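Peer 1: Would you be able to build a 3D model of this:
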Amino acid sequence: MPTQTSTQRSPAVPASAEPRRPAGPRAVAEPGSSPRWVRWLPVLLLFTDLVIQTVFPQATAAGFLLTALPVLVAFGFGPWLTAASGAGALVLQVLVASHAGHLYEHHHVWVYLSTGLAAMAGVMLALQRVRQARHLVLASTVSEALRRTVLHPVPEQVGELRTAGRYQAAQAEVAIGGDLYELCDTPFGTRVLLGDVRGSGLEAVRAVADLLGAFRATAHEVRELGELAELLDRQVRRGALESGDEELFVTAVLLEHRPGTDRLDVVNRGHLDPVLLGGGAVRTVHCPQDLPLGLGHLRGQPAPAPTSIPFTAGQTLLLHTDGVTEARDRAGRFYPLTARLATRFHGRPSVVPEQLVSFVTEDLARHAGPARDDLALLALTPAPVRGKAAHPA
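Peer 2: Predicted coordinates for the structure are as follows:
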């Protein structure tokens, strides 16, 4: 997840600001771990075998069931315990056959052999499962490192803005998708970028990394927000030409908050309008929209100037991608973001950013279940920093 990149970054990043895996249906077990019920199957088999042997001691050769024991153990445990279960199954079969007086009968000997082969197969299965689990852990670690390299954690405060964010990739095992955001405390104020790359897969991740890298570098060098948007537009266009994807573009919204002011400057490049909460009301902030980043060369007129909107204490601005508003429930109904926010926060004079993004994340999961698209959320509210020298205007 994004964070500011200047030396004035907040030194502590609270755990609550870290990206979180959604609870409920999307919760995923640790790589390589087996469901608890799988680990009880060997016990159930042993119990069943002993009960049958006790109730019908002469009618059935219940020890035959133990042939499957090491294979069942292999699904839930490691190779050593699997081998031990195979040896234990052989011992029990010998004891059961000896008790019934059939120790050396021809078909019992073949059962002993089958159990030994099953134990060998179980040990190989357990070894393969453990090996795959280690590979999954390594892949998960690399994926998490990539996400943290591309999308930095959101700090509790950037400049004079208190912030909170969530990022959720549609493919939980990938950890990063085509949505992006970043916050930078620059000499020109706090600057924010939130966007959504067209497409998915590795090309989308590459576009995300390129765009965030360009934003982090140029946000500190370019005075005007509109000029910054044009530089990012050209960066996306260059990436499209290099990758051979002429249709690559990024919908994005850029914000700027100058220290000591009570306004935000907004540039909307084909993205969803932000939502403003404050004074007990919820409203959509409509701004003139320009073409998405990467398509500015198709514009037939000058780019619209940034829109200035009031942004005072007690107000909270929510930025989001279409993974929120286009999420559907089982009946095909889209998630009604503004209506849900109005219901939840009606009458509240102010909303804490972390509470806002937590509510949307959890309420969205209840509405639509497992996510089918990437989503990104950023919530911002004014939070003046006492004793801090103002940046030059």
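
Peer 1: switch to C-alpha atoms for all contacts and neighbour counts from now on
Peer 2: Noted.

Peer 1: for the protein, which residue is closest to the average position?
Peer 2: residue 168 (3.4 Å; CA atoms, centre = their mean).

Peer 1: Is residue 39 in contact with residue 77, as I believe?
Peer 2: Yes - counting by CA atoms under 8 Å, residue 39 does reach residue 77; the two are 7.5 Å apart.

Peer 1: Mind checking which of these two has more residues around it?
Peer 2: Just comparing residue 39 and residue 77: by other CA atoms under 10 Å the higher neighbour count belongs to residue 77, 20 against 16.

Peer 1: Leaving out chain neighbours, which residue sits closest to that one?
Peer 2: residue 126 (7.0 Å; CA to CA, 6 or more residues apart in numbering).

Peer 1: Please generate a structure for the following sequence too, so the two can be compared:
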Amino acid sequence: MPRWVPWLPVALLLLDLLIEAVVPDAVAAGFLLTALPVVAAFSYGPALTAATTAGALALQILLALRAGHINEQHHVWVYIATLLSGVMGTALAWQRIRQNRNLLQARTVAETLQRTVLRPVPERAGGLRVAGLYRPAQAEVLVGGDLYEVCDTRFGVRVLLGDVRGKGLGAVRTVADVLGAFRAAAHDTPGLVDLADQLDRAVLRDATDRGDDELFATAVLLQYRPGADCVEIVNRGHTTPLLLAGGAITPVSCADELPLGLGHLGPPDERGKPTVVVLPPGHTVLLYTDGVSEARDATGTFYPLATRLTAFGDTTPDRVVSFLAQDVHQFAGLLADDLAVLALTPEH
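Peer 2: Next up, the predicted model:
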């Protein structure tokens, strides 16, 4: 509610008194007070609205007494109209508060469910320091079409970051399905490529159930075994991960593979292998969605991610994520697409 709305009843009252003072004999300014209870109902509760009604009636009677018009028929009808306005205003205030309470409860339940779908990023997982950023393009929702998850499994830390085709509730449903499949399979599937294949089949099943032949999700999967000096990466049609090492920003070249849900369109006998990336302490892997790399300024220029990170220089995950959160916003303003970022580095 705008801050000026609660002041509307006061403004109406002052206007009425001003008119009464300026032209006391020519205008029955108390007539304006008939609308006062309904105006108050937009800002105040039933009790205060009822009190406003009583106050408006009392002031109308005092002003009519001052002008000597209290017994005139049209004044009596004004009193009745004010009383009816007060009844309707009180009922409106009660309904507004009841509706706001129901909306708050519904939003609380929705937020709880959304946070169950998209869990907070842990600061540490299996020997990795992790930082994450998630911003839906729609500010009023908590989950959009981007997704991420970090699971500490018996095979090591497994990370998923992806982007579902489409927007709205349909995209959120696919996000929930992909994350559910990843959380279940990440703990029982030995190979990272096998894990990606399971997610591919999960998205394909979802597309078949919906009758949507164009449903897919781009994704990048990462695996880190505690104590290792490298990570494994499988990229399914997603944006290219970056390796941050001091002042150098290096794209991580992975095999070109189809997005999740479209794997059946590729060669049946051809299976990719994970890309192994050396990751000593002090180096950081950056995973991100196209909400970062395709963010545009007012002139239509894409956000120069590698250039900005090179100028920034720091590779600490939380500082990189904080920098991107502020810098992308300053560069592009309002987001046109969902944005997700994960930064990971081995602990010393």
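
Peer 1: that older thread, for the equivalent of the residue nearest to the centre of structure 1 over in structure 2, give me its contacts.
Peer 2: By TM-score structural alignment, residue 168 of structure 1 lines up with residue 135 in structure 2. By CA atoms under 8 Å, 6 or more residues apart in numbering, the residues touching residue 135 of structure 2 are 142, 338, 339, 340.

Peer 1: isn't the last one right up against residue 132?
Peer 2: Spelled out, it's residue 340 of structure 2. Yes - using CA under 8 Å, residue 340 of structure 2 is in contact with residue 132, at 7.4 Å.

Peer 1: quick one: what's aligned to residue 38 of structure 2 in structure 1?
Peer 2: Checking TM-score structural alignment: residue 38 of structure 2 goes with residue 71.

Peer 1: For residue 318 of structure 1, see how far away its match is.
Peer 2: For residue 71 of structure 1, the distance to residue 318 of structure 1 equals 53 Å [CA to CA, to the nearest Å].

Peer 1: How about residue 341 of structure 1?
Peer 2: Residue 341 of structure 1 is 10 Å from residue 318 of structure 1, by CA to CA.

Peer 1: matching residues in structure 1 for stretch 81-97 of structure 2?
Peer 2: Going by TM-score structural alignment: stretch 81-97 of structure 2 matches residues 114-130.

Peer 1: Run a quick neighbour tally on the alignment partner in structure 1 of residue 164 of structure 2.
Peer 2: Correspondence of residue 164 of structure 2 to structure 1, assessed by TM-score structural alignment: residue 197. Residue 197 of structure 1 has 24 neighbouring residues, counting by other CA under 10 Å.

Peer 1: Skipping adjacent residues, who's closest to residue 197 of structure 1 in space?
Peer 2: Residue 197 of structure 1 sits nearest to residue 250 (CA to CA, 6+ apart), 4.4 Å away.

Peer 1: And for residue 231 of structure 2?
Peer 2: With CA to CA, 6+ apart, the residue lying closest to residue 231 of structure 2 is residue 224, at 4.9 Å.

Peer 1: can you check residue 103 of structure 1 too?
Peer 2: Residue 103 of structure 1 sits nearest to residue 97 (CA to CA, 6+ apart), 4.7 Å away.
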